[in-house]
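Novice: okay, sequence plus prediction incoming.
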Amino acid sequence: MSSEEFSNASDNEDEMFPIPTSGCTINALGSNLVVIGGWNPHHFDPWIRSHDHGYVRKIYKHNLYTRLWSEHRCYIPQENCPIETACHCTFQLTSNTLLFFGGSMSPMNVSESSNKVFIYSMKDESWKAVDCVGGPGQTPSTEVGHWWGRAGFLAGTTLTICTGNYVTDQLEVNQLRIDSEPYRWEKLVPRSGAEFTFPLVKHQIVVYDNKVFVFGGSVNFMRRNRSETFQGTLASLPTFDLLTKKWSYTQCAIDEKYAELWPFAPSVVLVGHHVFLTGGALFHNGDSVDLLDAVLRLDLKEKSWNAFSTLKGKGRFFHASCVTDDGRLCVYGGCLEMEYMTSARSNEVEFIQCTVPTLYQCALMAFCASERGVMTTNRLHNAKDGRVAVIEQLKIEGFPEFVLRDLL
C-alpha cells in the first residue's frame, strides 16, 4: 500500500504513514480499527529515553468505511504511559477504551517482559496506569529470560495470560480479574506431573470451554542453530484445563498438507467456536525458514481444521489480527520476509470476510465507495476544527447521526 493512501502525519516526511511495524496489536472498536505500537529496525524514535530506538510509540485509527487513517496522541506531554509498546497485548474494554498489558522491556536494555497494565481512552487520548493486586507469586513474573512478550486472551471480565518462561522452562498461566477494583492476579499452578515444560515464545492462545488452547511459538527463536526440543503440530495442540489445572494435548483432524506445521509468531482470533489462524514463520531443520500464507480455521466443537483462505504475497509473521462487527478478519503489519532483523514491515490492512455482514453495513460500504460518499468523507475529515459545523450541515442534508458516527 502506498503512502499516498494514508493521512500525512508522520514526524519524518520520508517515513510512511502509518509507520510499518511488527509486534503491534490491532483491535476493532465499532467502525474503527486501532493499531498500537510495534517495532521497526529502520525507525528512530529520539523523543523517548530508550535503549532501543526502533520502537514505534504511536496509536493509529483506521475507519473501516472511509479507509482513512488518523493518528491519536500517545505520548508527549503525557505521563503514566507505557514505553513497552511491542510484543504487548491489547483488548477492547469498552466501546472507547482498550486494556493494555505487558510488552518487551528491551527499551530498558533488559531481557525481560513487562507485567504492567494500562487503560487507553480513545475519547480522551490518554493513558491510565492500573494498580493490580495479588499474593506472593500470583503476578506474572517479569524475569522470563527474553523480551518476546506473552500471549493473552480476554473473555468477559477475565484476562488470561500465558507466558513462556526461559527461567523455569515452562508455560505459565496467570489470570487477572477485572470485574471489580482493584484488579486481582492469580497464578494457575498446574498439578504435579501435568506441567508443560517447553517455554514457547511468540505463541498465541484462545480460551474456550474452560480450556486454554495454545497455537504456535518457538522454544529457541533467535537461537535457531540449537535443536528445537519441542516439536509441536497443529494436529496436536497444547491445552491447559482451567478446571483440573492439567496440561494435555487436543487432537485435531487436519489435511496432511498442514498437519505437521507449527508456525512461529502467527496470529489467531476466536469467532464463536471457530479459531482463525493467519501466517507465521515455519522453521525447517532448525535453520531455514518459510512463511505461511494460509488462513486456517479450526472448529473447536468438532476439533477439525480446514483451509479457509490465503494471505496476499508470501505470507507474514509477527503481525496482528482482529475481527470486526461486520465479520471481517483484519490482518495488519508484520514481517514480510524471512529474516526478522532486516525484513520489510507492513502497514497494510488485509480483509477476509468470515461471516455475512448486515444490509446496513453493505449499504454503508457501497455509499463510501460512491462519488458522493467520497465527497462526504472528505468534508468530514478535512474539516478538523470545523467538524462540528460540517456534521450539523450533513444532518440538515438528511444524514442520520448514527451514519455520521460510523464515518468518524
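Specialist: Thanks, I have the structure now. Numbers count the residues shown, from 1 in each chain.

Novice: from here on, contacts and neighbour counts on C-alpha atoms
Specialist: Noted.

Novice: which residues are contacting stretch 46-59?
Specialist: 19, 21, 34-45, 71-75, 83, 85-86, 106-109 (CA atoms under 8 Å, 6 or more residues apart in numbering).

Novice: buried stuff in that stretch?
Specialist: Ser50, Asp52, His53, Gly54, Tyr55, Val56, Arg57, Lys58, Ile59 (16 or more other CA atoms under 10 Å).

Novice: what's the closest of those residues to Gly373?
Specialist: Ile59 (26.1 Å; CA to CA).

Novice: find the nearest non-adjacent residue to that closest one, please.
Specialist: Nearest residue to Ile59 in three dimensions, chain neighbours excluded: Ile36, at 4.7 Å (CA to CA, 6 or more residues apart in numbering).

Novice: okay, pairing it with this:
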Amino acid sequence: MYRKIICYVVFTLVQVMLVFGKMYKKEQESKKRIKKYAFRPYKFETIETFHGCKMMNLLYPQPRSGHRIGADSSNFYCIGGFNPMMAPEMVDMEQDYWLQRAFPLFQEMWRFNFASRTWHRYYNNATLPEEAVSNALVLQGNLLMVYGGTGSPFGFKCSNQLHVCNIRDELPRMMKIKTSGDLPPPMYGQAIIYHNDYLYTIGGTTGTSYTCDIHRLNLCTYEWTEVYSSRESRGRLVGRRDEPTGRYRHEVAFDGDNIFVFGGGTQWLTFELENVPTFSLTKQRWTTNRTIGDRRYGWPEPRKYHGANLITLNGLKQVFITGGTDGEQIFKDLWRLDLKTFEWTYFAKFQMPRELYFHATSTTPDGKLYIFGGILSDTDNNHLRTDMICSTWLCIPKLSEICWDAILFYQPYIVLRDPKELRNAGLPKSYVDRIPPNRCEDFIG
C-alpha cells in the first residue's frame, strides 16, 4: 500500500518537474528570440536601410566602387562611383538624365543618415565633377572638398580641380575653385589631408605614370605650391633616401606634422605595410618607419584599394586598415597600427561581413567606422559591386553615444516623431538634430 503511494507521489513529482522544465525551456527560447542591445567595439554590423518613401523614383544608390564618403556625427556623404555591370533594368534610366549621361559612372551625391537609416539624393548633378572615380575627399566642418579623379575610360580624362560645397545648404551645390600657382598635374587615386587652412595632395597616377609628389593649396589665397617632387616627376631612376615609389589608391594618416602612407600600388605592383613611408612637413623629407608586427599574426599583407582611418584616443593616434586586395587575394580583415609604438594589432575575431576592395570608408568624430560599397569578388573576371553598408566602433565613445545607439536599437521609429515631442521627452537637442526632417511618412522597411 505505502509502496503504491510512494510510487504515485514520485510519478507526480516527475510529471510536475517535466512540465516546469518545458516551461523554463520555452521561456529561455523566448528570451533568446528577444534581441538585446550590447555595445561591442570592433564587431561589424551590417546596416539594413529604409528605402525612403514610395513617392521617390530613385530611393537608394546603386552598387558601386571607386566612390568616396565623408562622415560627420549624423550622416555620411557619398560622391561618385562606377559600375559597368549595372543592367539597364536595375533602374529606369529613361527617367534619370544624369544616370544616362554619366553611365557607367555615377555623377551624383547622396547622404546616408545614421539615425533613420535612410538615403537622400541631392539633385546637384550639374555642379558635380565629371571625373567621378578615385577622387580624394575630405569633410572639414561643413565643407565637403573633392579633388582630382578620373572619368571613363580611366586615365584619359583626369582632374586637378578642387570642388567644394557646404553640406548644411538645402541644395549643396559644388563650387569649382579657381586656383593659381604651381598646380599639380591632372591625376587620380591621390590622397589628401587638411591642415591649418592648407590642403595637401599626395601621389596619384595619370594612368601611365605614378608619383609620390606632394603639393599644397592655400585655402585662403587658392594658390598651389610644390612641397616635394618625386623621382618620377624629375625623370630620375633613383630617388632620394627613403623616398617611396610612386603609387595610387594608397591611404594616408596625419599626426600634425607627419604624413604616413599606407599601401597602394600601380598597375603591376602592390606595396607592403611592414614599412610605412613618412613625410615630415617640418623637415620636408621622407623617412621610413619600421613597424612591429602583431605578436601572433605578424604584419598585414601588402594591399591597395583598401581603407585606412585615423582616430585619436586619449591623445594617442591609431590607424585602422580594412579590406583591399593584393591583386589576387581579397581581404576582409581589420588591423590597427599605433602611431606611437608603431605596433600592429590584428583583430582575428572581428572581420568585415565580406571581402571588399575599392570600398569607401570614413569615421565619425566619435570613432565609429562606416564602410559603403566596393567590389566583392573577382571570380571569372566578374567584378561584382555591392551597396552594402556596415559599421563598427573603433573605440569606446562617450556614454551618451552608447545610449543613443541603444535608443535607436530599441526604438528605431523614434525618427518619425515630431522633434518638439522628442525634446519635451528629454532627448538632448544635439541628438534630435541628428534626425533628418521627414520628407514623407510612408517608410518601407
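Specialist: Cool, got the structure. Computed from a predicted structure; not experimentally measured.

Novice: secondary structure and distance to Gln231 of the first structure added to the buried residues of stretch 46-59 of the first structure, as CSV?
Specialist: Below are the buried residues of stretch 46-59 of the first structure laid out as CSV (DSSP: H, G, I helix; E, B strand; the rest coil; distance: CA to CA, whole Å):
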residue, secondary structure, distance to Gln231 of the first structure
Ser50, coil, 36
Asp52, coil, 32
His53, coil, 35
Gly54, coil, 32
Tyr55, strand, 32
Val56, coil, 33
Arg57, coil, 35
Lys58, coil, 36
Ile59, strand, 37
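
Novice: quickly find the element holding the counterpart of Thr160 of the first structure in the second structure.
Specialist: Under the alignment (TM-score structural alignment), Thr160 of the first structure pairs with Tyr200 in the second structure. Using DSSP states H and E, Tyr200 of the second structure falls within strand 198-205.

Novice: report the mean deviation for that strand after fitting onto the first structure.
Specialist: Once the two models are superposed, strand 198-205 of the second structure sits on average 2.1 Å from its counterpart in the first structure (mean CA distance after the TM-score superposition for the first structure).

Novice: mind checking what helix or strand follows that strand in sequence?
Specialist: Next element after strand 198-205 of the second structure (DSSP H and E): strand 210-218.

Novice: contacts for the longest helix along the first structure, please.
Specialist: Ranked by residue count, the top helix of the first structure under DSSP state H comes out as helix 371-383. Helix 371-383 of the first structure is contacted from outside by Thr66, Phe367, Cys368, Arg387, Val390, Ile391, Leu407, Leu408, using CA under 8 Å, 6+ apart.

Novice: turn those residues into JSON lines, including distance to Gln231 of the first structure and secondary structure.
Specialist: Formatted as JSON lines, the contacts of helix 371-383 of the first structure follow (distance: CA to CA, whole Å; DSSP: H, G, I helix; E, B strand; the rest coil):
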{"residue": "Thr66", "distance to Gln231 of the first structure": "44", "secondary structure": "coil"}
{"residue": "Phe367", "distance to Gln231 of the first structure": "50", "secondary structure": "helix"}
{"residue": "Cys368", "distance to Gln231 of the first structure": "48", "secondary structure": "helix"}
{"residue": "Arg387", "distance to Gln231 of the first structure": "56", "secondary structure": "helix"}
{"residue": "Val390", "distance to Gln231 of the first structure": "58", "secondary structure": "helix"}
{"residue": "Ile391", "distance to Gln231 of the first structure": "57", "secondary structure": "helix"}
{"residue": "Leu407", "distance to Gln231 of the first structure": "47", "secondary structure": "coil"}
{"residue": "Leu408", "distance to Gln231 of the first structure": "46", "secondary structure": "coil"}
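
Novice: so what does Asp290 of the first structure match up with in the second structure?
Specialist: Checking TM-score structural alignment: Asp290 of the first structure goes with Gln329.

Novice: need the contact list for Leu242 of the first structure.
Specialist: By CA under 8 Å, 6+ apart, the contact set of Leu242 of the first structure is Leu188, Asn210, Lys211, Val212.

Novice: cool, Glu337 of the first structure as well?
Specialist: Leu291, Arg316, Ser343, Ala344 are the contacts of Glu337 of the first structure under CA under 8 Å, 6+ apart.

Novice: do that again at 10 Å, thanks
Specialist: Ala281, Val289, Asp290, Leu291, Lys314, Gly315, Arg316, Phe317, Ser343, Ala344, Arg345 (CA atoms under 10 Å, 6 or more residues apart in numbering).

Novice: ditto for Thr288 of the second structure
Specialist: Arg241, Asp242, Glu243, Pro244, Phe260, Val261, Asn275, Val276, Pro277, Thr278, Phe279.

Novice: any idea what it aligns with in the first structure?
Specialist: Thr288 of the second structure maps onto Tyr249 in the first structure, by TM-score structural alignment.

Novice: the helices in the first structure, which residues?
Specialist: 256-259, 359-369, 371-383, 387-396, 401-406.

Novice: make a markdown table out of those helices and add mean neighbour count and distance to Gly134 of the first structure.
Specialist: Converted to a markdown table, the helices of the first structure look like this (neighbours: other CA atoms under 10 Å; distance: least, CA to CA, whole Å):
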| stretch | mean neighbour count | distance to Gly134 of the first structure |
| --- | --- | --- |
| helix 256-259 | 12 | 40 |
| helix 359-369 | 14 | 44 |
| helix 371-383 | 15 | 45 |
| helix 387-396 | 14 | 46 |
| helix 401-406 | 12 | 40 |
